[in-house]
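Enquirer: everything below, folded, please.
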Amino acid sequence: MVEALRTPDDRFRGLPDWDHEPSYLEDLPGYEGLRAHYVDAGPRDAVHTYLLLHGEPTWAYLYRKMIPIFVASGGRVVAPDFFGFGRSDKPVDQAVYTFDFHRDYLLRLVERLDLRDITLVVQDWGGLLGLTLPMDAGFAPRLSRLLAMNTGIAVGTSPGQGFEDWRAYVVAHPDLAVGALLKRSVPTLSDAEAAAYDAPFPDVSYKAGVRAFPQLVMTEPEMPGVAISREAQRFWSTWDGASFLAVGSQDPVLGVAAMERLRRTVRGAPAPMVLTDAGHFVQERGDVVARAALAAFAQDNP
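Expert: Here you go, the predicted model:
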């Protein structure tokens, strides 16, 4: 049994622009004893299901400005929290968090909920993991469209000095001030919104997942996740589905250059929508991105 902490429910009460009832799974194969949280909004029989995958060090709250847009379009939205984040349980041993631990969780969740006609919506680690999901034979037939923001496919090379500095910063600050980090990255964020990003983490003991993610980024060829990411590159280079890319240009690590690399990888991907006043957490402008993506998808399939 994996030792894990569970953030008290009262930490999530009264968060701004967040009135979604929590949904939980507690018996996913391989994750018995761990409770996974996800948002499930919109009709269960919708034509399109939007699978929203967050990154470091956020949770489903990151997508609060996109969820209502997708639901209003008639879609179903499923936004899971990775283990170690949000309302999902938080294993205390940092060694538990591996590439496969996170990836397999997403696959089991999709299978359990039997999600179909998926529009895969990814950012940061949501992309590093999510873009490899089609390598699973059970996931590929469920995939319909892609919306990617400030992310990439990691194949064993460093994103650059900016990332190395970030990785070192997290090591030096094990009790990472998540809300303050978001506030610095998104100056328009209110104090209450910044506090919502802190909500999952009552103290440093809840932050093993936050500390782990930067160390897991595949910056060396032998790291776990590199081989399947290279396979994913080949998949996306021959994919024939619709895609939409957006990027906050102020992101020093996964900004315009990174998204241009992803555009060249994804067959038929258009030039990214560039938000010059946004950074890494471009979902804080998510209403703009979601509307533009829906308009582009409608043009592709009128």
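
Enquirer: from here on, contacts and neighbour counts on C-alpha atoms
Expert: Will do.

Enquirer: count of neighbours near Asp240?
Expert: Using other C-alpha atoms under 10 Å, Asp240 has 14 neighbouring residues.

Enquirer: so what's it closest to, chain neighbours aside?
Expert: Closest residue in space to Asp240, ignoring its immediate chain neighbours: Arg267 at 6.9 Å, by C-alpha to C-alpha, 6 or more residues apart in numbering.

Enquirer: which SS state does that neighbour fall under?
Expert: Of the three states, Arg267 takes coil according to DSSP: H, G, I helix; E, B strand; the rest coil.

Enquirer: that one against Ser237, yeah?
Expert: Yes: if you go by C-alpha atoms under 8 Å, Arg267 and Ser237 touch, sitting 4.8 Å apart.

Enquirer: show me what contacts the residue nearest to Asp240?
Expert: Arg267 makes contact with Trp236, Ser237, Thr238, Trp239, Asp240, according to C-alpha atoms under 8 Å, 6 or more residues apart in numbering.

Enquirer: another one to check against the first:
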Amino acid sequence: MPEVWHRFKDAVATAPPLDVARFVQSGCATRLAPEVRAAYDAPFPGESCQAGPRALPGLVPDTPGDPAGPADRAAWQTLTTLDRPFLVAFSDGDPITGGMAPILRKSMAGAAGLDHPVVKGAGHFLQEDAGAELGRHIAAFVTST
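Expert: As a prediction, the model looks like this:
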């Protein structure tokens, strides 16, 4: 995992208070509208409601010795052998998971021979930065497969 991931994970664990919308905003290339930010914050109005978002980064196995590692590796083994169509769609500016795009295109059997979009000018949260474009790519993929 890139260093930015580890900084994010630490920030979520220690932020007093946890501002979910701020973290989502930090993963976007575009400015979120106030009502969108409010929607991200709405389910988590106070610390007593924030256990889920605080725990989420810790659920991602990010070291080889992570307790979830064996299950993660077993899932990877299964996913890489499936012959079902597999769309790889990332932005050109995702600092957290963008590096997985070429690995997924190469490793997933179902990705072979398919066109995989790279959404330009977006960040980690494609649904916010380029939702309509991403939707068109997904619709075209579903229609063609």
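
Enquirer: could I get the TM-score for this pair?
Expert: Superposed pair, TM-score by TM-score structural alignment, normalised by the length of the second structure: 0.85. Supporting alignment: 141 aligned residues with a C-alpha RMSD of 1.8 Å.

Enquirer: re earlier: got CSV for the contacts of Arg267 of the first structure, with distance to Ala290 of the first structure and secondary structure too?
Expert: CSV is the format used below for the contacts of Arg267 of the first structure (distance: C-alpha to C-alpha, whole Å; DSSP: H, G, I helix; E, B strand; the rest coil):
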residue, distance to Ala290 of the first structure, secondary structure
Trp236, 22, helix
Ser237, 24, helix
Thr238, 25, helix
Trp239, 22, coil
Asp240, 21, coil
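
Enquirer: for the second structure, what spans make up the strands?
Expert: 90-91, 118-119 (DSSP state E).

Enquirer: mind giving me the packing neighbours of the first one?
Expert: Where contact means 3 or more C-alpha pairs under 8 Å, 6 or more residues apart in numbering; DSSP states H and E, strand 90-91 of the second structure is packed against strand 118-119.

Enquirer: what about the strand it packs on, how far off from the first structure?
Expert: Compared with the first structure after fitting, strand 118-119 of the second structure has a mean deviation of 1.1 Å; criterion: mean C-alpha distance after the TM-score superposition for the first structure.

Enquirer: the first structure: matching residues for that strand?
Expert: Counting by TM-score structural alignment, strand 118-119 of the second structure falls onto residues 274-275 of the first structure.

Enquirer: before we move on, back to that, Throw the strands of the second structure into TSV and include distance to Pro61 of the second structure, thanks.
Expert: Converted to TSV, those look like this (distance: least, C-alpha to C-alpha, whole Å):
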stretch	distance to Pro61 of the second structure
strand 90-91	20
strand 118-119	25
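
Enquirer: pick the most deeply packed of these.
Expert: strand 90-91 (a mean of 23; mean count of other C-alpha atoms under 10 Å).

Enquirer: okay, and that strand goes to which residues in the first structure?
Expert: Counting by TM-score structural alignment, strand 90-91 of the second structure sits on residues 247-248 of the first structure.

Enquirer: mean offset of the matching stretch relative to the second structure (after superposition)
Expert: Looks like 1.3 Å for stretch 247-248 of the first structure (mean C-alpha distance after the TM-score superposition for the first structure).

Enquirer: who's in contact with that stretch?
Expert: Identification of contacts with stretch 247-248 of the first structure by C-alpha under 8 Å, 6+ apart yields 149-150, 255-256, 259, 272-282.

Enquirer: quick one, helices of the second structure?
Expert: According to DSSP state H, the second structure carries its helices in the segments 3-14, 20-26, 34-41, 51-55, 69-81, 100-107, 126-129, 131-144.

Enquirer: deepest of these, which one?
Expert: Buried most deeply of the helices of the second structure, by mean count of other C-alpha under 10 Å, is helix 126-129, with a mean of 20.

Enquirer: right, and Ala111 of the second structure touches Leu87 too?
Expert: Yes: using C-alpha under 8 Å, Ala111 of the second structure is in contact with Leu87, at 6.2 Å.

Enquirer: before we move on, back to that, tell me which residues are up against the match of strand 118-119 of the second structure.
Expert: The contact list for stretch 274-275 of the first structure, computed with C-alpha under 8 Å, 6+ apart, reads Ala246, Val247, Gly248, Ser249, Val256, Val282.

Enquirer: quick check: Phe99 of the first structure touching Met223?
Expert: No: with contact defined as C-alpha under 8 Å, Phe99 of the first structure does not count as touching Met223 (9.4 Å).

Enquirer: before we move on, back to that, just give me the match in the second structure for the residue nearest to Asp240 of the first structure.
Expert: Aligned by TM-score structural alignment, Arg267 of the first structure pairs with Ala109 of the second structure.

Enquirer: please tell me how far that match sits from Pro45 of the second structure.
Expert: 43 Å (C-alpha to C-alpha, to the nearest Å).

Enquirer: same question for Asp66 of the second structure.
Expert: 31 Å.
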